[in-house]
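> My questions are about this predicted structure, shown below with the sequence.
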Amino acid sequence: MARDHGGNLDTARADYGGADWIDLSTGINRRPYPVGDLPAECWTALPTASATRALIGAAAARYGVAPEQVLPLAGAQAAIQLYPRLRMPRHARVLGPIYNEHAAALRAQGWSVEEITSPDALRGADLAVVVNPNNPDGRTHAPGDLAALAQSVGLLVVDESFADPEPALSAAHHAGDRLLVLRSFGKFYGLAGVRLGFALGSGALVDRLREMAGPWSVSGPAIAIGTRALADDAWIAATTARLMDDARRLDALAARAGWSLVGGTPLFRTYATRDAAAVQDALARRGIWTRRFPYSASWLRLGLPDGEAEWVRTDAALRDLP
């Protein structure tokens, strides 16, 4: 069964033609971290233990955990593929609505998966999954509440892929044997192609995941870029402020178009529209690609335009909606 995702610009091009697209179908920061020059050896040699330790140290400092609690992986997606193997497959519950990779990865490892809508209904599950803040509706949960929930399930997986602009939401300092936190690097830093993410848990849990992942689970360029970016406090602060401002700007355009805010994060916004399929089509005909969901006839998710030219095009497209 095909998995439904944003970022499928090939579909837009195949259906509508054109080359000058604004891709707002993902929650990836579209003004990426400036990578700069990289050491030649990160391309030509296998990653060294010292370089990996430097990346782990930068991630530990950024997320507020001990180095032994950090496992770098090839994106949060790699962690999603691995964690179902931490326990014998039984009954998992995911807090929905949720993007489909968690349930798909669990089912692929033999888990029965139930999507529920109340955090209390997660209690008693052999494995439970919460996305915080949630994709696509932006629902959030206090870290203390998640720590308490972890005591009532076999293993709680908290996916914090969109938490970078809102660090107070992170449950990373509660990570342990029963609470595994997943972090994405590519979304906030705008470098999804680097394929870097982290699993945060107890030393024992991280060691088991490391054995599953095998050697060299992260590329040399990803190690070099991640180590540099995670320690760049000035860029992180400036980017967070810009994203917050841009999210408010997009909300204002959406409100003028008659849409209501379902929720979101500083990296994406989800709106209730009169007809998501019709609106997506109308915007696509103007070269703007967005994300809709098979379970909602009205929800439409937009990432944030970047640069004044894109904002002008987006504004004009929204004004021209029928």
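All right, it came through fine.
> CA atoms for contacts and neighbours, from now on please.
Fine.
> Can you identify each of the helices in the stretch 1-150 of the chain by residue range?
9-16, 41-44, 49-63, 76-82, 101-108, 143-150 (DSSP state H, counting those that start in this stretch).
> Ok, which of these comes nearest Arg123?
Closest approach to Arg123 among those (Cα to Cα): helix 143-150, 6.9 Å.
> I'd like the distance from that closest one to the chain centre, please.
20 Å (Cα atoms, centre = their mean, to the nearest Å).
> Could you say which of the helices of the stretch 1-150 of the chain is packed most deeply?
Neighbour counts (mean count of other Cα atoms under 10 Å) averaged over each of the helices of the stretch 1-150 of the chain peak at helix 76-82, with a mean of 20.
> after the one helix or strand Asp207 maps to comes which helix or strand?
With elements taken from DSSP states H and E, the one containing Asp207 is helix 203-213. Next helix or strand after helix 203-213 toward the C-terminus (DSSP H and E): helix 220-230.
> for that following helix, packing partners?
Contacts defined by 3 or more Cα pairs under 8 Å, 6 or more residues apart in numbering; DSSP states H and E place helix 220-230 against helix 41-44, helix 49-63.
> could you dump those helices to a markdown table with distance to Phe293?
Shown next, in a markdown table, are these (distance: least, Cα to Cα, whole Å):
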| stretch | distance to Phe293 |
| --- | --- |
| helix 41-44 | 39 |
| helix 49-63 | 31 |
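> also this one, for the comparison:
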Amino acid sequence: MDNQADGSSPLLVHGGQLNEVAQRYQIPLEKWLDLSTGISPINYPIPAIPENIWQQLPQPNQAMLSAAKNYYGTQNISVTSGSQAVIARLPALYLNHINQPANGIEVWLPEVGYKEHERAWHDAGFTIKNYQHLPTCEVLSRYAIVVVINPNNPTGELQQQQTLTTLLTTLESLSGWLIVDEAFMDVITPSQSLIHLTANKHLFVLRSIGKFFGLAGIRIGFVSAHPSWINKLQQLSSPWEVNGPAQFITEQALKNKVWQVAQQQQLIALSIRLEALLAKTFLPNQDKSNDPSITISGCGLFKTLVHPQATELYQKFCCQGLYVRLCDEKNALRFGIPDQEQYQILAKLLAEHSHS
């Protein structure tokens, strides 16, 4: 990761920046198809929120916390203002815990993945190691930290529960940490989550409400870890960090099992449909004549097209009013899952691309 003059990482580019992109390409906002995020196009319906919740300072919502414990299957959980807040605090938590200089500790991160993890550890002075495949005990040093995004964003690669459990045992023997970002785990069946193991002091699991429930705007998520770490993270938090309306909505969403089952079924069906459309457009020959440098992968919340002309395609699509995520490596485009109406627009735009 390149540094700025002050040694910090440069600002990272994320999806969801439609205002900026629309201005750059001089196309009115209402004319865009925005598939730039991995957020569900179908959101949990916002319930009527009691007026006093808007008026009061945020209060700890025990009913929401109970719903979260039931939904995630763990007692070791704390609400946060989105995963990003925890990602930013973990380096300081580790340094407060261990009497070692940051630059003597190796943090292993996926070569391709959500870069805010790397930025947080890099800016805190830790030694960054990137992996294509999970590091083994032979290369891991004492106090090592391994960050796993499971499933990976944007590749969709899924690590099996048993593989990560073995890695956790290794890191425990080294007095290190395993941090698993499970922001997209809700669409994985059967689940490969490690959240039920967070009584282990060497494990942290991050979960998101924004992705599966389609509620990124309310900025709420959860961290699961040993109670001693939960307490320390809460001490690092600001007062009233998670707003009251967000907690109320999340409580209802986590309790609604019928909606959750229907949501998962809808997202899987929509993602299969999207993958078929991308394959039809970019992999039209169902035999070995397909270009091996073009691949499609992902999960129930996004599909990623690896393509040698990814940058050119991104610019072309933007000129058509189609906004997708150009991945950090500039070799892939991540498509969010379109709903039924968006799918029709996307199919038309991709047909125009195929005939141009």
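That came through, no problem. Owing to the predicted nature of the structure, the values given are computational and were not obtained by experimental measurement.
> that older thread, and of the helices of the stretch 1-150 of the first structure, who's closest to Ala192 of the first structure?
Using Cα to Cα, the nearest of the helices of the stretch 1-150 of the first structure to Ala192 of the first structure is helix 76-82, at 10.4 Å.
> Mind checking the helices of the stretch 1-150 of the first structure for the one nearest to Gly303 of the first structure?
Among these, if distance is taken as Cα to Cα, the winner is helix 9-16, at 13.5 Å.
> residues in the second structure aligned with that closest one?
Aligned using TM-score structural alignment, helix 9-16 of the first structure spans residues 18-25 in the second structure.
> buried set for the helix holding Asp207 of the first structure?
Buried residues in helix 203-213 of the first structure, counted by 16 or more other Cα atoms under 10 Å: 203, 205-207, 209-210, 213.
> Regarding the first structure, what is its longest helix?
helix 233-256 (DSSP state H).
> how close does that one sit to the second structure?
Superposing on the second structure and averaging over aligned pairs (mean Cα distance after the TM-score superposition for the first structure), helix 233-256 of the first structure comes out at 0.7 Å.
> Could you list the buried residues of that helix?
236, 239-240, 243, 246-247, 250-251, 253-254.
> try stretch 31-43 of the second structure
Buried-residue list, stretch 31-43 of the second structure, by 16+ other Cα under 10 Å: 32-43.
> and these as JSON lines, adding distance to Ser356 of the second structure?
Shown next, in JSON lines, are the buried residues of stretch 31-43 of the second structure (distance: Cα to Cα, whole Å):
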{"residue": "Trp32", "distance to Ser356 of the second structure": "20"}
{"residue": "Leu33", "distance to Ser356 of the second structure": "19"}
{"residue": "Asp34", "distance to Ser356 of the second structure": "22"}
{"residue": "Leu35", "distance to Ser356 of the second structure": "21"}
{"residue": "Ser36", "distance to Ser356 of the second structure": "23"}
{"residue": "Thr37", "distance to Ser356 of the second structure": "26"}
{"residue": "Gly38", "distance to Ser356 of the second structure": "28"}
{"residue": "Ile39", "distance to Ser356 of the second structure": "30"}
{"residue": "Ser40", "distance to Ser356 of the second structure": "30"}
{"residue": "Pro41", "distance to Ser356 of the second structure": "29"}
{"residue": "Ile42", "distance to Ser356 of the second structure": "32"}
{"residue": "Asn43", "distance to Ser356 of the second structure": "35"}
